[in-house]
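Enquirer: curious how this folds, go ahead:
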Amino acid sequence: MTEKEQEVFVSKRTVGLSSGILYGIGCGIGGSVFVLLGTAIAEAQSGVLISLILGGILIFFTALNYSELSTSLPISGGAYNFGKEALGGFLAFILGFFL
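Expert: The predicted model follows:
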């Protein structure tokens, strides 16, 4: 192999606005909402729309928290490392286990 073939590819650690929004929608809503949405609308009518809007608002603020934590602790490990910094090793293990 030549030196050019041995270069390590390092990806950029950036997420654009559109990909971030689409990723958040995909993670927040999930696939099951599309399966159960018809049944829920039949039972609760307009209450379903209100609950989806409120859930979206909660997901938005959760995503803001994770973005702040990710910029303050730029290491891999996600929620476990956030808990480890705040609570210590054992409670971080429990947090990571349940997430």
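Enquirer: use CA for all of it now, contacts and neighbours both
Expert: Fine.
Enquirer: buried residues, the helix of greatest length in the chain. List them.
Expert: In the chain, ranked by residue count with DSSP state H as the criterion, the top helix is helix 46-72. Of the residues in helix 46-72, Val48, Gly56, Ile59, Ser70 count as buried by neighbour count, 16 or more other CA atoms under 10 Å.
Enquirer: next, the second sequence, to be compared with the first:
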Amino acid sequence: MAAAASSSAWKARWLRPEAYPIFAATGVAVGICVMQLVRNITTNPEVRVTKENRAAGVLDNHDEGRRYARHPFRRFIDGKSAEIMPGINSFFTAPPKN
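Expert: The predicted structure is shown next:
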């Protein structure tokens, strides 16, 4: 009986609609961390998981490192403005054109 009561108290405290946004934000943050860890383990040229790769020592494989650093998202954002809303920012900060 005590276990059921404590379980019910836990649900009453934490499984409220007001707590859903913090669960969602935490889930997204954990998902991003897991994605980055998997990316580093599988594609980073400096991370070697297997014994054969670790025995190779330091490699001068600059092309592989360049491919890792220039991933598709980085290539997508290259050349774009570092502003969040460039249209609105330029509207309020740029002098009017006559």
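Enquirer: fetch the TM-score of the aligned pair.
Expert: TM-score for the superposed pair, counting by TM-score structural alignment, normalised by the length of the second structure: 0.32. Supporting figures: 55 aligned residues with a CA RMSD of 4.2 Å.
Enquirer: and the buried residues of helix 46-72 of the first structure, which is closest to Ile29 of the first structure?
Expert: Of all these, Gly56 has the smallest distance to Ile29 of the first structure: 8.3 Å, by CA to CA.
Enquirer: I figured the closest one hits Gly24, correct?
Expert: No: with contacts counted by CA atoms under 8 Å, Gly56 of the first structure stays clear of Gly24, the gap being 9.5 Å.
Enquirer: burial count for Tyr80 of the first structure?
Expert: Number of residues near Tyr80 of the first structure (other CA atoms under 10 Å) recorded here: 20.
Enquirer: same question, the one 4 residues further on
Expert: Other residues near Lys84 of the first structure number 16, with proximity taken as other CA under 10 Å.
Enquirer: skipping its backbone neighbours, what lies nearest it in space?
Expert: Of all residues beyond its chain neighbours, the one nearest Lys84 of the first structure is Ala92 (4.9 Å), with distances taken as CA to CA, 6 or more residues apart in numbering.
Enquirer: quick check: that neighbour vs Ser72 of the first structure, distance?
Expert: 17 Å (CA to CA, to the nearest Å).
Enquirer: identify the residues contacting Tyr80 of the first structure.
Expert: By CA atoms under 8 Å, 6 or more residues apart in numbering, the contact list for Tyr80 of the first structure reads Ala92, Phe93, Leu95, Gly96.
Enquirer: tell me the contacts of the last one?
Expert: Shown in contact with Gly96 of the first structure (CA under 8 Å, 6+ apart): Ala79, Tyr80.
Enquirer: quickly note the distance from it to Phe82 of the first structure.
Expert: Spatial separation of Gly96 of the first structure from Phe82 of the first structure under the definition CA to CA is 10 Å.
Enquirer: hang on, Leu69 of the first structure packs against Phe82?
Expert: Yes: with contact defined as CA under 8 Å, Leu69 of the first structure and Phe82 form a contacting pair (7.1 Å).
Enquirer: next, the angle from the helix or strand in which Gly83 of the first structure is found to helix 46-72.
Expert: Following DSSP states H and E, the helix or strand that holds Gly83 of the first structure is helix 79-87. For the pair helix 79-87 of the first structure and helix 46-72, the angle between their directions (axes from the mean of the first three to the mean of the last three CA atoms, to 10 degrees) equals 70 degrees.
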